[in-house]
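Engineer: Take a look and give me a structure for this.
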Amino acid sequence: MTDQSSRGITAARLQRLCERWPGVTIDIKWGDNLVFSVGGRMFAMTHADGRDGGRLAFKVADERFLELTDLPGIIPAPYLARARWVSVVEPRRFSTAELQALVLDAYALIRARLTKKLQSELGPLPMIKAGKR
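Structural biologist: Predicted coordinates:
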């Protein structure tokens, strides 16, 4: 029994999630891409209008890049694959919780590359609370 709201993630839901995290800024770039950054460095993006079925892209750890791009519904992100970004082209294949965890990992990866001073100013890393299944 799968609740439709527990699959994929909308641009609005992604924004509500990320805007609570320390230091996150949200901008519109390249026309209509909703871009999430920390310390001026991008960690995730999606179309602001939700087109392409809520397709989203985010940074992944080097060691997870091949693992994730081997999954159906995830491809190397166009223009950003060299920087180890993936694009979730079929977000409904994944639970909302899985996608939220991957985006939090992206945030943590980028945040870890900031100066120690800035990391300290941001405080502890956020956590995602487990929701009902």
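Engineer: contacts and neighbour counts: CA atoms only from here.
Structural biologist: Will do.
Engineer: Find the residue at the geometric middle of this protein.
Structural biologist: With distances taken as Cα atoms, centre = their mean, the residue of the chain nearest its centroid is V103 (3.0 Å).
Engineer: Who are the contact partners of that one?
Structural biologist: Contact partners of V103, counting by Cα atoms under 8 Å, 6 or more residues apart in numbering, are 43-44, 58-59.
Engineer: That one looks like it's in a helix, true?
Structural biologist: Yes: assessed with DSSP: H, G, I helix; E, B strand; the rest coil, V103 lies in a helix.
Engineer: Here is the second sequence; please produce its structure so I can put it next to the first one:
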Amino acid sequence: MLPTPLFGMTYAEFNDFCGALPATTYVMQWGKAHVWKVGGKVFAIGGWEKESDPAFTFKTSTLNFNILRDEPGFRAAPYMAARGMKWIQQYAVIEGGDADLKDYIQESHRLVSLGLTKAQQKALGLNQR
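Structural biologist: This next block holds a predicted model:
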């Protein structure tokens, strides 16, 4: 049984949330995908081929990737996961709703920012403790 389409977070809400994270930039690319970057590296994508059905793609840890890819409403992200990257796409309603999606996006931002050089992190004011 397929999950029902996602009618929770809109692309406008997605863009507002991602834009509030530190040191982010936005670009629309790959057709009409809403692409968010930190330090020039993608951390979240809103959109996919079926414009009428929102989908949100984000980077995960290996553990979360292995768990989420088999959960209802999630799948290994098309194109990215096929290249060995640990990216998940939420394409339907999930039990935790928008709060869980926001947590996943925030964690993706953190994971991607940790992959930047220490100099880039410092210049962007990221991961400073």
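Engineer: so what number do they get for TM-score?
Structural biologist: Once the chains are laid over each other, their TM-score by TM-score structural alignment, normalised by the length of the second structure reads 0.82; 118 aligned residues with a Cα RMSD of 2.0 Å.
Engineer: related to what we said a few turns ago, among the contacts of V103 of the first structure, which one sits closest to R111 of the first structure?
Structural biologist: F43 (8.9 Å; Cα to Cα).
Engineer: what helix or strand does the alignment partner in the second structure of the closest one sit in?
Structural biologist: Per TM-score structural alignment, the equivalent position to F43 of the first structure in the second structure is F43. Counting by DSSP states H and E, the element that carries F43 of the second structure is strand 41-46.
Engineer: L125 of the first structure too?
Structural biologist: Per DSSP H and E, there is no helix or strand for L125 of the first structure.
Engineer: same check, this time on L111 of the second structure
Structural biologist: Per DSSP H and E: helix 97-114 holds L111 of the second structure.
Engineer: go on, R20 of the first structure?
Structural biologist: R20 of the first structure belongs to no helix or strand, assigned by DSSP H and E.
Engineer: That one and S120 of the first structure: what is the separation?
Structural biologist: According to Cα to Cα, to the nearest Å, R20 of the first structure and S120 of the first structure sit 17 Å apart.
Engineer: W30 of the first structure too?
Structural biologist: Distance from W30 of the first structure to S120 of the first structure, by Cα to Cα: 31 Å.
Engineer: Confirm for me that T60 of the second structure is in contact with D103.
Structural biologist: No: using Cα atoms under 8 Å, T60 of the second structure is not in contact with D103; the gap is 10.9 Å.
Engineer: neighbour-wise, which of those two wins?
Structural biologist: Applying other Cα atoms under 10 Å to T60 of the second structure and D103 shows that T60 carries more neighbours, namely 23 against 11.
Engineer: For that one, list the residues it contacts.
Structural biologist: Neighbouring residues of T60 of the second structure by Cα under 8 Å, 6+ apart: 86-88, 104, 107-108, 111.
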